[in-house]
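Undergrad: Pasted the sequence and its predicted model underneath.
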Amino acid sequence: MKGKIPYGYKLDSEGRPILDPEKAPYVAMIFEKYLNGISQMDIMKWLNEVGAHSPTANNEWKHNTIGYLISNSKYTGVGGFPPIITKEMLIQVEEIRRKSHKRYDNNYYTNSNGRNKKFCFTAKLVCAKCNRQFTSHRVGNGKTINKIHVWRCGNYIVNNMVQCEVAVANNDLEELFTEIFKKFFQNYEALERAQMGKCKNSVESNEDVVKIDLEIKDHLKTKNRSSDRIVELLQQRTNELWKTITLDDFKETTKELRKIIKSLDRAPDYFDAELFNRTIKQVTLYPSGKVTFIFLNGITIHSIYKEYSKRKRGKQYG
């Protein structure tokens, strides 16, 4: 027989695959544990703890090794291999994995190349207390079906000690954005006018830049010119230019948001990861339970989220 023989089998004297009495029972137990709701990570830990011989070179079980094993159809008896599991068991495993992947895909968006994906909340969630981005965690006991996808402040653990407990469940974030976008969609014209007013108020005129340039020029002509004053004027000039850039950025991002609004008949009743990625610049979460969604052009909508660590202790924000 050509190729690498799957874990759980060995070859007899004539080169035919037969069951390996030491390894085959572990294959059967891996499938049984997975079908009983035990995660691949916990199965991996169990195999390493009991000292089961691993198919890897360093004799250590890895997470992806479990994934490869439970997707191998040869264990059902195909290709001349003696069956270790039934075809029904493999079908059940495939269905569980399909649902699991579908659940995760709901939180992904596709990059411009159409291939690379990542969690849509990555790099968009910021802790108001620590000014740190949030990271993704799977929280709960050993059974996959009972674990919760949670986002925690990047400052959660520092030097093995809890520093910041600001956290939110992924499902809660999805529901929040769905509600927030409905408000954004229904009141967009008024929200845009208000944001435009804020931008215009921050930029009186480019005449301020001209005035500063003249003052710098005049100051350079004086005998007692101060380098500190020139630096101060240059900083003022930079600030004024940034105000203009902010207004220009608002106009550009507003065009993009208008296109998105026009492409929709109504706001979706479900969480749309692609829509979140295209419209949201940042989500800021506060320890008090307040959350702020900032859209690409600066439009801001506030709400309340269910703080995960407090919810675990039986407390919730409304």
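TA: Yes, it's here.
Undergrad: C-alpha from now on. contacts and neighbour counts both.
TA: Will do.
Undergrad: which helices and strands sit right next to the helix ranked longest in the chain?
TA: Taking DSSP state H as the criterion, the chain has its longest helix at helix 227-262. The contact analysis (3 or more CA pairs under 8 Å, 6 or more residues apart in numbering; DSSP states H and E) places helix 227-262 against helix 188-202, helix 207-221.
Undergrad: Now the last one: buried residues?
TA: Put plainly, it is helix 207-221. For helix 207-221, a neighbour-count test (16 or more other CA atoms under 10 Å) marks V209, I212, I216, H219 as buried.
Undergrad: JSON lines for these, including distance to V139?
TA: Shown next, in JSON lines, are these (distance: CA to CA, whole Å):
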{"residue": "V209", "distance to V139": "53"}
{"residue": "I212", "distance to V139": "56"}
{"residue": "I216", "distance to V139": "59"}
{"residue": "H219", "distance to V139": "62"}
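Undergrad: any idea which of those is closest to F134?
TA: Comparing those against F134 with CA to CA places V209 closest, at 38.8 Å.
Undergrad: which ones are touching the residue nearest to the closest one when sequence neighbours are not counted?
TA: Of all residues not flanking V209 in the chain, R237 sits nearest, at 5.7 Å (CA to CA, 6 or more residues apart in numbering). Applying CA atoms under 8 Å, 6 or more residues apart in numbering to R237 gives the contacts V209, I212, D213.
Undergrad: circling back: could the helices and strands packed on helix 227-262 go into TSV alongside distance to F119?
TA: Output for these, formatted as TSV (distance: least, CA to CA, whole Å):
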stretch	distance to F119
helix 188-202	27
helix 207-221	42
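Undergrad: this is the comparison structure:
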Amino acid sequence: MQPHVLIFVDNKDLTNIIARHLDSQLPPEYRDRGVVRHYHSGMSEEYLRQTHEQFVKEDGLCRILVSTSGQSVGVDFPNVKIVCTAGLPTTIVDGLQRAGRAARSPGQTALFVVFFDEKVLHISEREFTGDVQDPDRPRTKLTSNSDYLERAPLSGVHLVQTESCLRKFFAEYLDDKSPEAMLCTARFCCDRHDDGFSLEAELPNWLYRGAEFISESGISKGTQARYRPKYERPALDRLLMDWVQNMVAEDRLLRAPYDILSLAQRDKIQRVPFKDISSPSTIRQLLDETEEWEKEWAGKIFQIIHDYEPVRTGKPPVTRRKK
């Protein structure tokens, strides 16, 4: 059964746009029946009451609710299994408050997903202006015409760029040194651990990417496009991560890891089959990088990929390191 999903957005108009889009992706027999609804202060009291009623009932028709944060304050949404935020939260506290709308009963577990523009992964902390004591300061001084990337808060950028445990990240942000801050009672903590977590496995169905559904097997329905098997990816990612750390340590320009190879770029490389990476230029095109970036980094990444020899027998891969 479709779990209850609560999606937060910061713009009332977007609630309707996102809800309409999600509804259009449902099987024809479920469209326009209220499975997906939007929820904000511009709606009538009667609509808000009916929508809330249909969403909180275990057997209610509404299973996906797209809401503004302001309208949801003080409103109880039990039984929520997945909370999403469309865009970076303006503050980490706001993000945690949104995440806290799920798994309200003891013993429940839930999923919190942050959707963001991939360009955020390439923002450098050096680009931020304003009060250096404010961890949530926006990238630039805001105006009425400021776009999404200009409004990106420093804390939100750190949230999606960090490669450390997110529970640890939140504890450090809140200066929470209590043992409970790092306590995790769920099967998985976050996606920063090499513990077998798979977003697809936590969702009720395949991930939807553009015009294709990507199944758990890694085969795209319709095109039958193949991806690198999942069991091969962690070891390759570890090699790339180690290489990035070495490059950062040696870099005279003091560039950040994401200036060399970001988390999202590593993820892209992992997914591409070995046979499809034929040259450093292939890597540059895959990652949509510049020719200057290719000259400095692509050849080294290409060598790492081609030195990596996963065992193609269904067993965990092994790696060969140069001495």
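TA: Structure's in. What do you need? Every value quoted in this text rests on a predicted model; they were computed, and no experiment measured them.
Undergrad: After superposing, what score do the chains get?
TA: The TM-score (TM-score structural alignment, normalised by the length of structure 1) is 0.24; 134 aligned residues with a CA RMSD of 6.5 Å.
Undergrad: picking that back up, compare the helices and strands packed on helix 227-262 of structure 1 and give me the one nearest K117 of structure 1.
TA: Here helix 188-202 is closest among those (CA to CA), at 29.3 Å.
Undergrad: now the angle between helix 227-262 and that closest one, please.
TA: Angle, helix 188-202 of structure 1 to helix 227-262, by axes from the mean of the first three to the mean of the last three CA atoms, to 10 degrees: 170 degrees.
Undergrad: Buried ones in helix 188-202 of structure 1, by neighbour count?
TA: Neighbour count says helix 188-202 of structure 1 has Y188, L191, E192, Q195, M196, C199 buried, by 16+ other CA under 10 Å.
Undergrad: how about the helices in structure 1?
TA: With helices called from DSSP H, structure 1 shows them at 24-35, 40-50, 63-69, 87-105, 170-186, 188-202, 207-221, 227-262, 273-279, 308-312.
Undergrad: which one of those lies closest to F295 of structure 1?
TA: Short answer: helix 273-279, nearest of those by CA to CA, at 5.6 Å.
Undergrad: packing partners for that closest one?
TA: In terms of contacts (3+ CA pairs under 8 Å, 6+ apart), helix 273-279 of structure 1 is packed against strand 108-110.
Undergrad: burial count for E174 of structure 1?
TA: E174 of structure 1: 19 surrounding residues under other CA atoms under 10 Å.
Undergrad: I17 of structure 2 too?
TA: By other CA under 10 Å, the residues close to I17 of structure 2 number 13.
Undergrad: Tell me the helix or strand right after the helix or strand hosting it.
TA: Assessed by DSSP states H and E, I17 of structure 2 sits inside helix 12-24. Proceeding N to C from helix 12-24 of structure 2, the next assigned helix or strand is strand 36-39, under DSSP H and E.
Undergrad: Please list all residues in contact with H63 of structure 1.
TA: Q40, M41, M44.
Undergrad: next one: R37 of structure 2
TA: Contacts for R37 of structure 2 (CA under 8 Å, 6+ apart) come out as N16, A19, T51, C62, I64, L65, V66.
Undergrad: redo that, cut-off 7 Å
TA: Shown in contact with R37 of structure 2 (CA atoms under 7 Å, 6 or more residues apart in numbering): A19, C62, I64, L65, V66.
Undergrad: what's the closest of those to L199 of structure 2?
TA: Distances from L199 of structure 2 to the contacts of R37 of structure 2, taken by CA to CA, are shortest for I64, at 18.0 Å.
Undergrad: number of nearby residues for the closest one?
TA: 24.
Undergrad: ditto for A201 of structure 2
TA: Here the count is done by other CA under 10 Å, and A201 of structure 2 has 12 residues near it.
Undergrad: Closest to K281 of structure 1 out of the contacts of H63 of structure 1?
TA: For the contacts of H63 of structure 1, the nearest to K281 of structure 1 is M41 (33.6 Å; CA to CA).
Undergrad: Give me the nearest residue to that closest one, chain neighbours excluded.
TA: H63 is the one closest to M41 of structure 1 (CA to CA, 6+ apart), at 5.7 Å.
Undergrad: any idea how far M44 of structure 1 is from that neighbour?
TA: According to CA to CA, to the nearest Å, H63 of structure 1 stands 6 Å off from M44 of structure 1.
Undergrad: got the contact list for the closest residue to A167 of structure 1 other than its chain neighbours?
TA: Excluding its sequence neighbours, the residue lying closest to A167 of structure 1 (CA to CA, 6+ apart) is R152, at 4.3 Å. Taking CA under 7 Å, 6+ apart as the criterion, R152 of structure 1 is in contact with F134, T135, S136, V166, A167, V168.
Undergrad: Surely the first one touches A167?
TA: Going back to what we said before, that points to F134 of structure 1. No. Using CA atoms under 7 Å, F134 of structure 1 makes no contact with A167, being 8.2 Å away.
Undergrad: Quick check: neighbours shared by these two?
TA: Counting by CA under 7 Å, 6+ apart, the residues touching both F134 of structure 1 and A167 are W151, R152, C153.
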